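> Dropping the sequence and predicted coords here.
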Amino acid sequence: MNSELNVDQAMLVNAWQERLSTILKPGDRAEVAADEGDANAIRIHIGAAGRQEYSFDFQCTYVDSREVKVELVDVERDGATTDERNENIQGMVGDYTRHIHECAQALQQITHH
């Protein structure tokens, strides 16, 4: 039986902010925020290291206390929306999605009681 997420959203955001920074590559910046429309979701904004100024927005929704669904919301380059079908971007999205899942696993001690 799946257990529901029973953690204060603000506490969750803080835990994600701390942990995700340690999982991402040096130079990448992560900002985590509560999803205003869904108490079981957080928004993750990742600014990629490097000269290209890519940034990625993900929605991370807790399906239950152990599993998250990660969706890419937007990719920008220099502040303008860009085509996420580009192979390089697809690779980065794959990496970040893995990092987000890794972070969710690492945080199971607070999400899964």
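Yep, it's here.

> Every contact and neighbour count from this point should use C-alpha atoms.
Noted.

> helix/strand/coil for Arg19?
Classification of Arg19 using DSSP: H, G, I helix; E, B strand; the rest coil returns helix.

> residues in contact with the nearest residue to it once chain neighbours are set aside?
Take Arg19 and drop its neighbours on the chain: the residue closest to it by Cα to Cα, 6 or more residues apart in numbering is Cys103, 6.5 Å away. Counting by Cα atoms under 8 Å, 6 or more residues apart in numbering, Cys103 makes contact with Trp16, Arg19, Leu20, Ile23.

> For Gly27, which residues are in contact?
Ala48, Ala49, Gly50.

> Between the residues you listed, identify the one with the most neighbours.
Ala48 (21 neighbours; other Cα atoms under 10 Å).

> chain center to the helix or strand Val13 falls within, what's the gap?
Per DSSP states H and E: Val13 is located in helix 9-23. Chain-centre distance of helix 9-23: 10 Å, with Cα atoms, centre = their mean, to the nearest Å.

> Below is structure B, check it against A:
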Amino acid sequence: MSRTETLQLAGSALAEAWERTMPIVLSQSDHAEVRADEAQENVLRVHIATAGHSNYSFDFKCTYVDSREVQVELIDVECDGVSVDERTNTIQTLADDYVRHIHECAQQLHAVTSG
């Protein structure tokens, strides 16, 4: 596909498609919330709460570069509602895993985002 393909679905409709697809690519016990960015139609805000007793939550900014490719940026990590050091091995491993899941979700939605 051409890198010049433009995003055909944006804003809240895109966020709703992600909300339906993220549970498919995440572990069953993890939970994701996806919201459209209010300032940019090609940006989604992804919040993932981890499973188990760790009580970590991750916030990502997901920017569509074109209809297929997303750029993912880790914004914040919290444990029990308190920001934590994002540089620890445990958090980096979890964050990397979630970034892969976010990219996988974008690939699954390519048919929707390319029109």
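Cool, the structure landed. Note that the coordinates shown come from a computational prediction; the quantities given were computed from them, not determined experimentally.

> Need the residues that contact the helix holding Val13 of structure 1.
28-34, 39-40, 42, 99-100, 102-103, 106-107.

> Now check structure 2 for the residue matching Ile89 of structure 1.
The equivalent of Ile89 of structure 1 in structure 2 is Ile91 (alignment by TM-score structural alignment).

> For structure 1, which helix extends over the most residues?
Counting residues, the longest helix found in structure 1 (DSSP state H) is helix 87-106.

> what's the helix holding Val13 of structure 1 aligned against in structure 2?
The aligned range for helix 9-23 of structure 1 is 11-25, by TM-score structural alignment.

> any idea what the residue nearest to Arg19 of structure 1 aligns with in structure 2?
Cys103 of structure 1 maps onto Cys105 in structure 2 when the alignment is built from TM-score structural alignment.

> Could you check how far its match is from Val84 of structure 2?
26 Å (Cα to Cα, to the nearest Å).

> again with Thr50 of structure 2
According to Cα to Cα, Thr50 of structure 2 and Val84 of structure 2 sit 14 Å apart.

> again, but for Thr4 of structure 2
For Thr4 of structure 2, the distance to Val84 of structure 2 - Cα to Cα - is 38 Å.

> With neighbour numbers in mind, choose between these two.
With neighbours defined as other Cα under 10 Å, Thr4 of structure 2 and Val84 compare such that Val84 has more, 14 against 9.

> Hmm, Ile91 and the more buried one touching each other?
No: counting by Cα atoms under 8 Å, no contact exists between Val84 of structure 2 and Ile91, whose distance comes to 9.2 Å.

> Need the residues touching each of the two.
Common contacts of Val84 of structure 2 and Ile91 (Cα under 8 Å, 6+ apart): none found.

> tell me the contacts of the residue nearest the centre of structure 1?
Compute the mean C-alpha point of structure 1, and by Cα atoms, centre = their mean the closest residue is Ile44, 4.1 Å away. Ile44 of structure 1 is in contact with Ala30, Glu31, Val32, Ala33, Asp57, Phe58, Gln59, Cys60, counting by Cα under 8 Å, 6+ apart.
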